[in-house]
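>>> have a look; sequence and predicted model below, questions after that.
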Amino acid sequence: KSVSVSSGNEVSITPARAPPIASAYESANAFVAFAEEIEKSIGGKLTDEDGTPLTGGQDPKYIAEKAQTFNLSRLLNRLDAGLHAEVKKVHKNQWPSVEEALDLRDRRLNSMKRGDELRSGVCVRFDSYVNIVKKKNIRFCRAEVAGIDWEEKTVRLASGEALPYDDLVVAVGVETADYGIPGVKEYALPMKTLKDGFHIRERIHGMLEAYENGDRKRISIVVAGGGATGVEFAAETANFFRRLERDGVVKTGDADVSLVEGGADVLMMFSPALRAKARARLASLGVTVKTGTKLTEVKDDGTVVVWTAGVRPFGAMKDWGLPLDERGYAKVDKAFAVEGMKNVHALGDCVTFLHQKTKARVPALAQAAVKEAGVVAENIARHLERKLPMSWNPPERWITVVPMGGAYAIADFGWMRLCGMPGYFVRKLADLSYFLSILPPREAWKIWVDGSKVYDKND
């Protein structure tokens, strides 16, 4: 049989042993209640193989009569990848009791609440953002760009709507690069978006649940890429496992984190002294670091592989017809005007901007993008005022801070370097400063406090 989801996907369900009609009738009530929670999550309706809705006032006796074709726990397990739900494992021939079904529902609701808590410290909801920008005469449009008509000066959306412009700013960032390595796209987990973060979290929690149930002997995490993201994630994950060992949840040595880097060392943007501090910190947390090692393939063998090994330019820029360099980044001048195009600007990770003196590419850092945004905004205003644009002269060195689990971070100011708790406080202040640069003070303070609370809970 199959249960179809409104997105068009079909989830195959293996028929379970038919329960006695009385217990099935009781379970049907819980089934319908839980199915309603699923529908809220996916924004669609669950139906049986005939297209009959499972919720919406359906007689529980009808569900009971159809019970042999459904097994709640197996259904949710198969939907798990899409819903990121935490699902209790049930034997393949066991129909969930009312208590089990309600327990699953409560765990799902708790997971949703926990997700809201995690989101509150790292992002601003779209509806909240709309209210913020309305005061600045900004229209926020959540849509996919299908193309750009340079002659008509319009941006075409996937919905069919066309947005005319006087000045256009391209700030689309980058996307994850798999370098054509077999298995990366299929089995590795990227670490680029908030959704990616939740997916990784649920995979690790699923491994822990299997470990607690005796279905797994070990928990293995491999982090591919020894840059700032990979090092921070490896340190935080190892710190999390060390806490579980202290609490007796995981036996010492049963959870391991490995960091794999193809280059000669981790955090190559830092000085040798700070890199040594970082390696020592990773070793103290039990992280196995393998440098000079390249992944040749990722297999589906139960190991969680988190991919932080690199990014590539946003592919749609080529389809839009933007002039690109040999690596695929947008070409801009010293004022961030796209070369050869009128009233078109680009900034952030999607462009190549070289320092005039060192000829080094400006690093892909949030602080750099914020500075660039200020230059572009000023130049758009100057264009309206018929003034010459301003050029940007970036600093040679940037303040770089990498948290490494607990109240520990390494910070490089160029003229001064900090490790441990002082570096951690610098990072927290940098976060607050960034939020204040893009949000009203009250909103910035709230997201900073919420994020600090969540971060501290991992320690």
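Good, I have the coordinates. Numbering: from 1, shown residues only.

>>> rest of the way, CA atoms for contacts and neighbours
Fine.

>>> ranges for the helices of the stretch 51-200 of the chain?
60-65, 72-83, 98-120, 126-134, 184-187, 194-212 (DSSP state H, counting those that start in this stretch).

>>> Ala224: which of those is closest?
Nearest to Ala224, of all the helices of the stretch 51-200 of the chain, is helix 184-187, at 10.2 Å by Cα to Cα.

>>> export the helices of the stretch 51-200 of the chain to TSV and tack on mean neighbour count and distance to Ala409?
Shown next, in TSV, are the helices of the stretch 51-200 of the chain (neighbours: other Cα atoms under 10 Å; distance: least, Cα to Cα, whole Å):
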stretch	mean neighbour count	distance to Ala409
helix 60-65	18	55
helix 72-83	18	33
helix 98-120	16	21
helix 126-134	12	30
helix 184-187	16	30
helix 194-212	16	21
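
>>> please produce a markdown table containing the ones you listed, extended by distance to Asp254.
Formatted as a markdown table, the helices of the stretch 51-200 of the chain follow (distance: least, Cα to Cα, whole Å):
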| stretch | distance to Asp254 |
| --- | --- |
| helix 60-65 | 43 |
| helix 72-83 | 25 |
| helix 98-120 | 25 |
| helix 126-134 | 41 |
| helix 184-187 | 22 |
| helix 194-212 | 9 |
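
>>> quick one: closest of the ones you listed to Val174.
Between the helices of the stretch 51-200 of the chain, helix 194-212 lies closest to Val174; by Cα to Cα that is 14.8 Å.

>>> so the following helix or strand past that closest one versus helix 194-212, what angle?
Remark: after helix 194-212, the chain's next helix or strand is strand 219-224, criterion DSSP states H and E. Relative orientation of strand 219-224 versus helix 194-212 (axes from the mean of the first three to the mean of the last three Cα atoms, to 10 degrees): 150 degrees.

>>> here's the one I want to compare it with:
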Amino acid sequence: MLNPEAARSQAAVTPPTAPVVIVGGGFGGLYTALALAERRHHPPILLIEPNDRFLFLPLLYELLSGELRSWEIAPRYDSLLAGKGVAWLQDRVVRIDAQSSQVHTASGRCLAFSRLVLATGAQANDFGIPGVAEYSLGFRTLADVERLQRLIQTLKERSRPLQRLAVVGAGASGVELACKLADQLQGSTIVDLIEQGPGLLPQAKAFNREQAEQALQRRDVRLRTHTRVEAVQPGGLTLLGPAGSEQLKVDGVIWTAGLRFQSLECQPPIPVDRLGRLSCEPTLQLVDQPHLFALGDIAQQELPLPATAQVAFQQAECLAANLMHSLAGEPLDPFNYNDLGEMMSLGRGEASLVGGGFTLAGAAAFQIRKLAYLARLPGKSHQFKVVAGWLADWPR
């Protein structure tokens, strides 16, 4: 942890008017910006994010199924940040000069910062498997949802015998997606869930794992464990399973089998772990870079944390406080994660949750999950708009 004297020395590196620059507008970046903007006498805040919309990823499954609308889970940054005291630059950071406290963007800008927050998140990991990038669909963006919705519509209209979709990866994303797909396809297409490991949801709570297994069975989703994807081709997969190599004919592949992390070019170089995540102190400062901070999926601390929105929510509050402490030359607080439970979407109108000492599954769990995420949507004004939309839909 940086001592007060060193922090005061670091604060003198850049002018006091230089903003806190936040790179990445996902959960970690956006919620840190909003939390910092609520502090009295906060510094100038600049959020750099190339996309025009924030995406509330945990509700992406409900967007696919039509249970929610795109404006509800993907509000525009200019609307979210209006009047909040946060400037937004639609650009991409390509290089960091930590010695001179500057970032360089894809459009050629060179911007000074007093403190820098890195919240660049993660991307889908193809693990170098041939054909994944070319012939599979992801499920992390609005464009991914639109492509998958078109594929679902085509399969339902065509309805040929033995149509098949393969979802690769039986973690939370793969399980939730497989359940939604099976409900949307209404029996017109076989859904295979392919997992390299021995079972689904290895990190999940036992109750949620049991509910997920039952949900997949009710929808006749075919779980293939101990099965590795060797290659993806147009219209098919090469698999290696317990019985050996197999060619599986499919009408589409959706890839959810892991994440990769790509840190930004920095001088001096930023320490990373073997997966490319940024090595952080308990205070969320980067190792050996006390005026640089990180949070969310890209940040790696000594004690591993789940790559979930819940972690980023909590880190954002801690980081906002620590940024104020850092600028004032005060001691920083370590981040302590509080596990509030676990929620999973398990098909249209169904969910499973564990938290607060109780477990629940089914339609009631779905409504609780929906309300819990409503409370986490960014900004009170957007929350009110979403509530108004839900109330207007209630009679239907």
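Structure's in. What do you need? This structure is a prediction, so every number in the text was calculated from the model and none was measured.

>>> hang on, the earlier thing: out of the helices of the stretch 51-200 of the first structure, the one nearest Arg386 of the first structure is which?
The nearest among the helices of the stretch 51-200 of the first structure, by Cα to Cα, is helix 126-134 at 26.5 Å.

>>> distance between that closest one and the chain's centre?
On the basis of Cα atoms, centre = their mean, to the nearest Å, the separation between the geometric centre of helix 126-134 of the first structure and that of its chain is 21 Å.

>>> same question for stretch 280-291 of the first structure.
24 Å.

>>> how about it, which residues of the second structure does it hit?
With TM-score structural alignment applied, stretch 280-291 of the first structure matches the range 214-225 in the second structure.

>>> ok so, going back, so which of the helices of the stretch 51-200 of the first structure comes closest to Asn393 of the first structure?
Here helix 126-134 is closest among those (Cα to Cα), at 29.2 Å.

>>> neighbouring contacts of the closest one?
Arg139, Phe140, Leu439, Pro440 (Cα atoms under 8 Å, 6 or more residues apart in numbering).

>>> how many neighbours does the last one have?
By the other Cα atoms under 10 Å criterion, the neighbourhood of Pro440 of the first structure contains 11 residues.

>>> which residue, other than its chain neighbours, is closest to it?
Excluding the flanking residues, the one nearest Pro440 of the first structure by Cα to Cα, 6 or more residues apart in numbering is Ile132, at 7.8 Å.

>>> tell me the buried residues in stretch 274-291 of the first structure?
274-275, 278-279, 281-282, 285-291 (16 or more other Cα atoms under 10 Å).

>>> isn't Lys180 of the second structure right up against Arg348?
Yes: contact between Lys180 of the second structure and Arg348 holds when scored by Cα atoms under 8 Å: they sit 6.2 Å apart.

>>> now the common contact residues for the two.
Listed as contacting both Lys180 of the second structure and Arg348 by Cα under 8 Å, 6+ apart are Ser65.

>>> neighbours of the alignment partner in the second structure of Leu163 of the first structure, how many?
Counting by TM-score structural alignment, Leu163 of the first structure lines up with Leu111 in the second structure. The burial count assigned to Leu111 of the second structure is 16, neighbours taken as other Cα under 10 Å.

>>> kindly report the same for Ser114 of the second structure.
26.

>>> roughly how far does it sit from Ala98 of the second structure?
Distance from Ser114 of the second structure to Ala98 of the second structure, counting by Cα to Cα, to the nearest Å: 10 Å.

>>> Ala177 of the first structure maps to what in the second structure?
In the second structure, Ala177 of the first structure lines up with Asn125, judged by TM-score structural alignment.

>>> what packs against whichever strand or helix holds Ala273 of the first structure?
For Ala273 of the first structure, the host element (DSSP H and E) is helix 272-284. Secondary-structure packing of helix 272-284 of the first structure (3 or more Cα pairs under 8 Å, 6 or more residues apart in numbering; DSSP states H and E): strand 287-291, strand 409-412.

>>> what would the ones you listed look like in a markdown table with distance to Ser391 of the first structure?
Putting these into a markdown table (distance: least, Cα to Cα, whole Å) gives the following:
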| stretch | distance to Ser391 of the first structure |
| --- | --- |
| strand 287-291 | 40 |
| strand 409-412 | 27 |
